[in-house]
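In: I'll drop the sequence and a predicted model, then ask my questions.
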Amino acid sequence: MLVKVFGSAVFGVDATTITVEVNIDKGIGYHLVGLPDSAIKESSYRIAAALKNNNYNLPGKKITINMAPADLRKEGSAYDLTLAIGILAASNQIQSEEVGNYIIMGEMSLDGSLQPIKGALSIAIKAKEEGFKGVILPIQNVKEAAIVDELDVYGVDNVLQVINFFEGKETLLPTKIDTKEEFAKNLEFPEFDFADVKGQESIKRCMEIAAAGGHNIILIGPPGAGKTMLAKRLPSILPPMSMQEALETTKIHSVTGRIKEAGLLTQRPFRAPHHTSSSVSLVGGGSYPQPGEISLAHNGVLFLDELPEFKREVLEVMRQPLEDREVTIARAKFTITYPSSFMLVASMNPSPGGFFIDSNTSTTASQMEMQRYMSKISGPLLDRIDIHIEVTPVPFEKLSETRKAESSDEIRKRVTTARNIQTYRFEKYTSVHYNAQMSSKLIREYCALDEVSLQLLKTAMERLNLSARAYDRILKVSRTIADLDNSENVYSHHIAEAIQYRSLDREGWLG
């Protein structure tokens, strides 16, 4: 007898429906075809033990299973439940015509209990698109899959529940989640707050500008100046994620199996990979491609601490994703694209010893040592960082203050207002949402300068020996400063402030 059941394979961040055809005929043998990997080939042992322990059996006949499309490689152990239900239906141990109306996925233990799978949200989205009645998944994945409206999502603990459901012996209740209510309820600030930061008012101002315009930022300063502390608090002042951003972010984390029982992610991600990270771990890839750190930071912050300590080739692979806001991984038989629209926050010491030339410490570096240290970071990468700011140690008077600093909540309100201005400004552009994404054409349109501002920028570039690449960056940052001031035009004081934030472009910055 031939039976068709349905599973799903995740490639990139999207799912593809897999038709599992099970045919049982006279003879002996178990034949699994359709490019399954080793984990799927081993499933027969798990299925046999799980069915035996639940008073069912693997038929002693010729079992042929085809996973279509047969030219698409399938991987992982998530097809155990799909195959088991197909075998039971084909051998008439389950009497039901409903098995073909559901996407069925789950990894089975030897006692029949189910283990969580990856990519449940992508699977549920595809099931709804293709008109399936519902999806049956391990109970641990039910919250993330139930985010999809108008689809019955059933969470089960054991294969026996699924068998009884199809035979009408047990009623399963679909999990329902009010996505909008869940989104609003879980929208809260991270544990880190700018109110905890003593002093550093100019750096906080920089972080506010970076958050308001989506600008990449690099913090340069000695150990203990507060670079990491400031970077960790940046997500707390970013605008709340929209529903679309929350779904995109949840989808990526679901593919890597990081959701667990969290459901919809409502806080912007903050990723801080170690400086020993490889290129693949940063941008994604591998034999079976997975999203890297830059995709896991999508709609959030990627923090690279001690930037010069990263291998140069690792940093260079970020150049294209920073520009295109997506990363494409090409293989011989397929190509996968992961979204990677993130804010880059980097920190570094000014020298190997950690201090500036004019520091009073005994570990002060020479100008040559500082130049050698800085040269580890390429010009094209620095070109994609809009704001460079020097972080100096906090004096004792500021550290000992008992007065609370401005909270993240207050800063966030100003940032959100500025972002709303940008959303309205760029509403007719599909790929531009905030100032950092402006092209040269848009800069000319929205950053027009009066004669005074133009003369100031010209004088600054000549006297400070600013590089040509700093020109566009200064205009983008000045546009954001104007938005924070709720100013329609960019004026000279906006330009003057933006010029301060290009430390590394100034000739002679190293001393």
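Out: That came through, no problem.

In: from now on I want contacts and neighbour counts done on CA atoms only, so please keep to that.
Out: Noted.

In: surely residue 23 is in contact with residue 61?
Out: No: counting by C-alpha atoms under 8 Å, residue 61 is not a contact partner of residue 23; they are 10.1 Å apart.

In: between these two, which one's more packed in?
Out: Neighbours of residue 23 and residue 61, each counted by other C-alpha atoms under 10 Å, are more numerous for residue 23; the result is 20 against 14.

In: please list all residues in contact with the more buried one.
Out: Residues near residue 23 by C-alpha atoms under 8 Å, 6 or more residues apart in numbering: 1, 2, 3, 63, 64, 65, 90.

In: return the members of those classed as buried.
Out: Neighbour counting by 16 or more other C-alpha atoms under 10 Å classes 3, 63, 64, 65, 90 among those as buried.

In: inside strands: which ones of these?
Out: Cross-referencing the buried ones among the contacts of residue 23 against strands under DSSP state E gives 3, 63, 64, 65.

In: picking that back up, for the buried ones among the contacts of residue 23, give me a markdown table that also has distance to residue 10.
Out: Conversion of the buried ones among the contacts of residue 23 to a markdown table gives the following (distance: C-alpha to C-alpha, whole Å):
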| residue | distance to residue 10 |
| --- | --- |
| 3 | 23 |
| 63 | 26 |
| 64 | 24 |
| 65 | 20 |
| 90 | 26 |
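
In: of those residues, closest to residue 502?
Out: Distances from the buried ones among the contacts of residue 23 to residue 502 were compared by C-alpha to C-alpha; the smallest belongs to residue 65, at 62.4 Å.

In: what residues sit buried inside stretch 448-456?
Out: Neighbour-count burial for stretch 448-456 flags 448, 449, 453, 456 (criterion: 16+ other C-alpha under 10 Å).

In: please read the previous query as pertaining to stretch 17-37.
Out: 17-24, 32-36.

In: measure it end to end?
Out: Separation of the first and last residues of stretch 17-37 by C-alpha to C-alpha, to the nearest Å is 17 Å.

In: could you do stretch 481-493 as well?
Out: Rule used - C-alpha to C-alpha; the end-to-end distance of stretch 481-493 is 9 Å.

In: put this next to the previous one:
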Amino acid sequence: MTLAVLYSRARVGMDAPLVTIEVHLSNGLPAFNMVGLPETAVKEARDRVRSAIINSQFDFPDRRITVNMAPADLPKQGAQFDLAIALGILVASNQLPADKIEEYEFLGELALSGDLRPGPGALPAAIACTQAGRGLVTSKDNAAEAALASDSTVRYGEHLLQVTSHFSGQNALPQAHYEPATDVEPMPDMADVKGQHSAKRALEIAAAGRHNLLFFGPPGTGKTLLASRLPGLLPALREREALEVASVQSICGLPLNWGRRPFRSPHHTASGVALIGGGSIPRPGEVTLAHRGVLFLDELAEFPRTVLDVLREPMESGEVHIARAARQTRFPARFQLVAAMNPTPGGYSPDDPRSQRYTREQMQRYLARLSGPFLDRIDLHIEVPALPKALLTRNTEEESSADVRARVELAWSRQLDRQGCANAELSGKPLEQACRLGQAEQTLLDSALDKLGLSARAYHRVLKVARTLADLNGRPTLERTDLIEALNCRQLEKLMRV
């Protein structure tokens, strides 16, 4: 046989498109040519594969070798094609039987010694392999991650010789199984936070309805401490959601934290591309890394306004579309935003004597970094005031995250039974049906709309928060108290007062 056909997977955003690797040996001067739009790392496979084959005690064919990677218009990047190319050469040169090769796809980088090295993107590749009805052969370090794909057949090896031994019918490759880590670090507990009952209540509301949240107040009041407790209040990830989170971590080469919601906290010097993603070869940004979890922006007003405004679309749609001249990529970005900021450039409230050194214009410029449309997309604005010193030294019994999470999960189950999604994701007819108001409640909300100058988007956000409050209290319909508390959680007047 002078022609061998094997299968591998490329990486395009969250997808793993099939790549058919054809290896042909022909007469002529010895050469090793690769076609099919390979990028630099793929072209360098020629040297890695040659050394790996020779150091594995096989003969490297002294012939003209042509490797075609189809489809030809799909850019190929990374070193994950090494294993498939090496096996293709061995099959085409009759050093390895072709039996059962077509039942598997291959993913793995080769060291010069023939050792298999891990690479990013094993989980999306395993999912795509399973959908195509084939198994996956990969490195040992990628095997457990790939085994997360439901109904997948994942086999792994540590060396090229182990893989060839399997397909020669000698020693079968072991099948991978994912084993969750047992030494998982516990989530930060709400019981560590003293006082700040209104902020804790806001955290509970945000967790129950997946609402975006902004804390503002002087430094040292516990805004960051509170924000770090939110992941521990959120309901457990469903299997499909956990697989989405693991796939994002896989393509980024990050350690897998199966079943745990991500918590991302980029520095305020991060650029718009760092938050959204991009590059000539599009890669995920922080909003995608926080998918199904929490994106925490500390010192919110220190972010450039243009950077914050790029978050507006993914906050609404739950995904990011990155368009480049050569390709377009979609990344998921259904995150929950939690932000913290000081009310003035000096950090203290405008009526604090320590803020007198700043003029009214300086304070206005500071707050003007947050655009109205961006603030409209944040459901809850909560002040976190300084605590009395006596409370800081007092031993008080605070409610734990487990107790709060029990109420959150109950409210979450009510939402799923009623509409199949979180309240924060409601729109259109489902929003109208879930948030029907009586005549008195509608009059109250209309009056608040005129008095506070709320936009239509903010109006709907108030309704969603009120719906979450009703779910927390086990009420099927919205009542006046729900609307009043929801309006009190939107402290825009106080936030923007200077």
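Out: Good, I have the coordinates. From a predicted model like this one, the values you see are computed outputs, not experimental measurements.

In: could I get the TM-score for this pair?
Out: Overlay of the two chains. TM-score (TM-score structural alignment, normalised by the length of the second structure): 0.95; 496 aligned residues with a C-alpha RMSD of 2.0 Å.

In: between the ones in strands among the buried ones among the contacts of residue 23 of the first structure, which is closest to residue 380 of the first structure?
Out: Nearest to residue 380 of the first structure among those: residue 65, at 52.2 Å, using C-alpha to C-alpha.

In: now, which of the buried residues of stretch 448-456 of the first structure sits nearest residue 117 of the first structure?
Out: Checking those one by one against residue 117 of the first structure (C-alpha to C-alpha), the nearest turns out to be residue 448, at 52.3 Å.

In: which position in the second structure pairs with the closest one?
Out: Residue mapping for residue 448 of the first structure onto the second structure gives residue 436, with TM-score structural alignment as the criterion.

In: contacting residues around the closest residue to residue 151 of the first structure other than its chain neighbours?
Out: Distances taken as C-alpha to C-alpha, 6 or more residues apart in numbering place residue 134 nearest to residue 151 of the first structure, at 5.5 Å, with adjacent residues excluded. Taking C-alpha under 8 Å, 6+ apart as the contact definition, residue 134 of the first structure lies against 101, 102, 103, 127, 128, 151, 152, 153, 154.

In: follow-up on the earlier one: the buried residues of stretch 17-37 of the first structure: which two are farthest apart?
Out: 17 and 24 (22.6 Å).

In: related to what we said a few turns ago, distance of the residue nearest to residue 151 of the first structure from residue 125 of the first structure?
Out: Here residue 134 of the first structure is placed at a distance of 11 Å from residue 125 of the first structure (C-alpha to C-alpha).

In: list the ones among the contacts of residue 23 of the first structure that the second structure also has?
Out: With the contact criterion set to both residues aligned by TM-score structural alignment, their matches' C-alpha atoms under 8 Å, the contacts of residue 23 of the first structure that also touch in the second structure are 1, 2, 3, 63, 64, 65, 90.

In: between these, which sits nearest residue 145 of the first structure?
Out: Distances from residue 145 of the first structure to those, taken as C-alpha to C-alpha, are shortest for residue 3 (25.9 Å).

In: that closest one and residue 21 touch, don't they?
Out: Yes: taking contacts as C-alpha under 8 Å, residue 3 of the first structure lies within contact range of residue 21: 5.9 Å.

In: joint contacts of the two?
Out: Once C-alpha under 8 Å, 6+ apart is applied, the residues that residue 3 of the first structure and residue 21 both contact turn out to be residue 86.

In: ranges for the helices of the stretch 301-450 of the first structure?
Out: Assigned helices in the stretch 301-450 of the first structure, in chain order: 312-316, 319-324, 367-374, 379-383, 396-399, 408-425, 440-446 (criterion: DSSP state H, counting those that start in this stretch).

In: so what does the longest one touch, helix or strand wise?
Out: This means helix 408-425 of the first structure. Here helix 408-425 of the first structure touches helix 201-213, helix 470-484, going by 3 or more C-alpha pairs under 8 Å, 6 or more residues apart in numbering; DSSP states H and E.

In: hey, which of those helices is tucked in deepest?
Out: helix 470-484 (a mean of 24; mean count of other C-alpha atoms under 10 Å).

In: what span of the second structure is that helix aligned with?
Out: Residues 458-472 of the second structure are where helix 470-484 of the first structure lands when matched by TM-score structural alignment.

In: how big's the offset between that stretch and the first structure?
Out: On superposition with the first structure, the average gap between stretch 458-472 of the second structure and its aligned counterparts reaches 1.4 Å (mean C-alpha distance after the TM-score superposition for the first structure).

In: re earlier: residue 199 of the first structure is nearest to which of the helices of the stretch 301-450 of the first structure?
Out: The closest of these to residue 199 of the first structure is helix 396-399. By C-alpha to C-alpha, the value is 5.5 Å.

In: average gap between the closest one and the second structure?
Out: Per the superposition on the second structure, helix 396-399 of the first structure and its aligned residues are separated by 1.6 Å on average (mean C-alpha distance after the TM-score superposition for the first structure).
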